[in-house]
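**Q** Okay, predicted coordinates and the sequence, questions at the end:
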Amino acid sequence: MVAVIQKPTLGQRLMGLVEGFDGPLAFAVFMLACVGLLIMYSSGFDHGTRFVDHARNMVLAGFIMFVVAQVPPQKLMSWAVPVYAMGVTLLIAVAIFGLTKKGARRWLNIGVVIQPSEILKIAMPLMLSAWFQKREGQLRPLDFAMAMLILGVPVGLIMKQPDLGTALLVLSAGLSVIFFAGLKWRWILPPVVLALVGVVMLVIMEPTLCLADVDWRVLHEYQRQRVCTLLDPARDPLGKGFHIIQGMIAIGSGGFWGKGFMQGTQTHLEFIPERTTDFIFAAFGEEFGFIGGMVLVAGFFFLVYRGLVIASQAPTMFSRLLAASVSMIFFTYAFVNMGMVSGILPVVGVPLPFVSYGGTAMVTLGFALGILMSIAKSKQLVQS
């Protein structure tokens, strides 16, 4: 008897590559990407090739997601230490001989100019997830202390650049891994209570602390100015408070239903600074109003929810921690961006995922989505 081996067709091979992808997650990302293209066309139609470049960046992010999704979680775990070590080494190199632009030393020229802090947005959850995986079932307080040290070194180097926005994103990614690894509430509550007390004291003492001759020491002067501007934007309405004030005016002028697509006056008369990047949510709120804003918020919540579902069903501790942390990265991006544009958080330069223009951020988001898809595929393989 002669055995007949039938080779799979090209279509079957391609379908095998996407088999196991999480459909609801892919749908949520697709809808957010459509929203991003829609508002980018409106806010950036007179901004050179911004719309075309944004679409190109989305295609690049999709390609990266597709490639990373083919890498099994076990392989991703083997990357953790090398990628983390490379990221920290490059941050040290930035501190020694990095490029300085606008008073910040954040870039490194290695033939091409790169921003090494972006690597840590992915390297940090990878490293900490691998750290806790190797200690599964025997976690001690010392393990959590070491995890905080692993987190603290790159965060400190990034803050020294200074880059408060990226430091916040890396810190939140690392803290989410530590929290989901089983950090006890009695260790969480004291710093949370202390932070809340600090915020209340800051609000109460704002008239004194924000005087021109007061040095906060723990923050750079421009960071102090951002906090003081958040507490009282009217202190410098045509200078440091201009961004926040114009953002709130644009969102408020959108009302309940919005002014309509391409009808945003604050946007098209160029009152909104950075209307295609950090403050694109203000342009969106002006044109699509409260209803549009709530739909966008719901889209991000669904994206984070699907990520957490994937985490809850992951077969290993590494996969669970990594998926949960990546999901919280999306939450932090969206929460911080919308918060700073709405005037409830300081302006720290964090983009809105899939909506704001930015090639580097889109690459990071594509890599993060690829990780989630890889973990979703591994769940399917285990069940089959």
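**A** Yes, it's here. Worth saying up front: this structure is predicted, and the values here are computed from it rather than measured.
**Q** C-alpha from now on. contacts and neighbour counts both.
**A** Will do.
**Q** what sits up against stretch 45-58?
**A** 33, 37, 40-41, 44, 354, 357-359, 362-363 (C-alpha atoms under 8 Å, 6 or more residues apart in numbering).
**Q** 10 Å instead, please
**A** The contact list for stretch 45-58, computed with C-alpha atoms under 10 Å, 6 or more residues apart in numbering, reads 33-34, 36-44, 59-64, 262, 268, 276, 354-363, 365-366.
**Q** Give the buried subset of these as a PyMOL selection command.
**A** This is the PyMOL syntax for the buried subset of those, where burial follows 16 or more other C-alpha atoms under 10 Å:
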select buried, resi 33+36+37+38+39+40+41+42+43+44+60+61+62+63+64+262+268+276+354+355+356+357+358+359+361+362+363+365+366
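**Q** out of the contacts of stretch 45-58, which are inside helices?
**A** 33-34, 36-44, 59-64, 268, 359-363, 365-366 (DSSP state H).
**Q** And here is the other one:
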Amino acid sequence: MVNRILDNTKGDRWIWLIVIMLSAISLLAVYSSTGTLAFKRGVGVESILMKHLAMVVGGIALMYFSHKVDYRYYAGISKLLMIITIPLLLYTLVFGAHINNASRWIPIPGTGLSFQTSDLAKLALITYLARTLSRKQENIKNVKESFAPIMGAVCVVFALIAWANMSTGLMLFGVSILLLIMGRISIKQIGITCLAGAVLLAGIMFLGPRRHMYVTRINTFMHPEKVDPDKAFQANHAKIAIANGGILGRGPGNSVERNYLPESYSDEIYAIIVEEYGLIGGITLVGIYLFLLYRCIKIVTRAPKAFGALLAAGLSFSLTIQAFANMAVAVGLGPVTGVPLPLVSMGGTSILFTSVAFGIILSVSRDIEEPKKVVVGEIREVEMAV
């Protein structure tokens, strides 16, 4: 059975190994950091771990099925995804569940899970941009046919996400700009898009429902010595956790700050990993994400079609930028955000959508490998005939 699954597993083998490694790290870190959460819920830590394990296994299954689908099919559903995504984002802002003073989630009836619509929006926008940029190359300078729909999609999705989740919106906007550069959009048009994004950002910062929180977080990051210690509680305890880790760490399960850090199993899980596994563990995790980016860039440079290259680039940039943003917050290089560490932080649907993104990247990688196998097979047939 295992051999049969391995024979049907295609794509970059290193990315499969990276996913397995990150999943194993996630299980260890989540098990260690959910003691306080289990106490609050009145359940055992093992119960939370088993739910997380189910999500991890479900994510790997989704990744397997996603990588078996020819990546070109995702171009066909990109418009449909955008049509679904924008109303969902609007619905979330108005009727979504309010968690941590933000309306980002839609409860899934009967499951006890919450669906974060920004996860779907990331997939939808990246696939839509990859499809549009690859198909409009001949008229890429045409404002009405090419630039207007691209800029409209980027700005609308950015505004709807940033209204409740500024960090995710900014990262997705940055990935979109990178795709526009790769898609040969002119510097002038990219500048117009950035200007429109800056105007939207300023409007959300000064008029949005979370404007006071954004100002507080920025002030806390820029001038930590001048703010109330309670407002810098999360950032301070993340730094304490990292300082306690030293070179080798306290050892698995020996974190102290997991009892103080809010969201220690999600937003601040990197701080817990460094506390338990030390500088060596922290650098190892950074190295894994850097190696992931390297493997994805190799896929991008070897992809025979523009759509595949843009799709793999957008998804890989999105995953790695999110990872480094999470780790930067933990070590004090950025203001506190609500960005999880991909495939490591405990989560529900976010793990599933991240796994689908990996599956699509592997699908592009599979398309690169299969032509080689066909050529090798033809050469062998010729040799046998001779």
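**A** Great, that's in hand. Computed from a prediction, not measured in an experiment: that's the story for all the values here.
**Q** which position in structure 1 aligns with Met222 of structure 2?
**A** Applying TM-score structural alignment, one finds that Met222 of structure 2 aligns to Leu231 in structure 1.
**Q** Isn't its match up against Leu202?
**A** Yes. Leu231 of structure 1 sits in contact with Leu202 when judged by C-alpha atoms under 10 Å, with a separation of 8.9 Å.
**Q** Which one of the two is surrounded by more residues?
**A** With neighbours defined as other C-alpha atoms under 10 Å, Leu231 of structure 1 and Leu202 compare such that Leu231 has more, 20 against 17.
**Q** Just give the nearest non-adjacent residue to Gln234 of structure 2, would you?
**A** Leu261 (6.0 Å; C-alpha to C-alpha, 6 or more residues apart in numbering).
**Q** Let me know whether my guess that that neighbour is in a strand holds.
**A** No. Under DSSP: H, G, I helix; E, B strand; the rest coil, Leu261 of structure 2 sits outside any strand and is assigned coil.
**Q** what lines up against it once you look at structure 1?
**A** Aligned partner of Leu261 of structure 2 by TM-score structural alignment: Ile272.
**Q** roughly how far apart are Val68 of structure 1 and Ala334 of structure 1?
**A** Noted for Val68 of structure 1: a distance of 23 Å to Ala334 of structure 1, by C-alpha to C-alpha, to the nearest Å.
**Q** longest strand of structure 1?
**A** Determined from DSSP state E, the single longest strand within structure 1 is strand 104-109.
**Q** after superposition, how close is that strand to structure 2?
**A** When structure 2 is superposed, strand 104-109 of structure 1 averages 3.7 Å from its matched positions, counting by mean C-alpha distance after the TM-score superposition for structure 1.
**Q** quick one: buried residues of that strand?
**A** 105-108.
**Q** May I see those residues arranged in TSV, with distance to Val94 of structure 1 as well?
**A** Output for the buried residues of strand 104-109 of structure 1, formatted as TSV (distance: C-alpha to C-alpha, whole Å):
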residue	distance to Val94 of structure 1
Arg105	7
Arg106	6
Trp107	6
Leu108	6
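**Q** closest to Ile249 of structure 1 among those residues?
**A** Arg106 (32.3 Å; C-alpha to C-alpha).
**Q** To which residue of structure 2 is the closest one aligned?
**A** In structure 2, Arg106 of structure 1 lands on Arg104 (TM-score structural alignment).
**Q** go on, Phe367 of structure 1?
**A** With TM-score structural alignment as the criterion, Phe367 of structure 1 matches Val356.
**Q** List the residues that contact that match.
**A** Val356 of structure 2 touches 59-67, 123, 350, 362, counting by C-alpha under 10 Å, 6+ apart.
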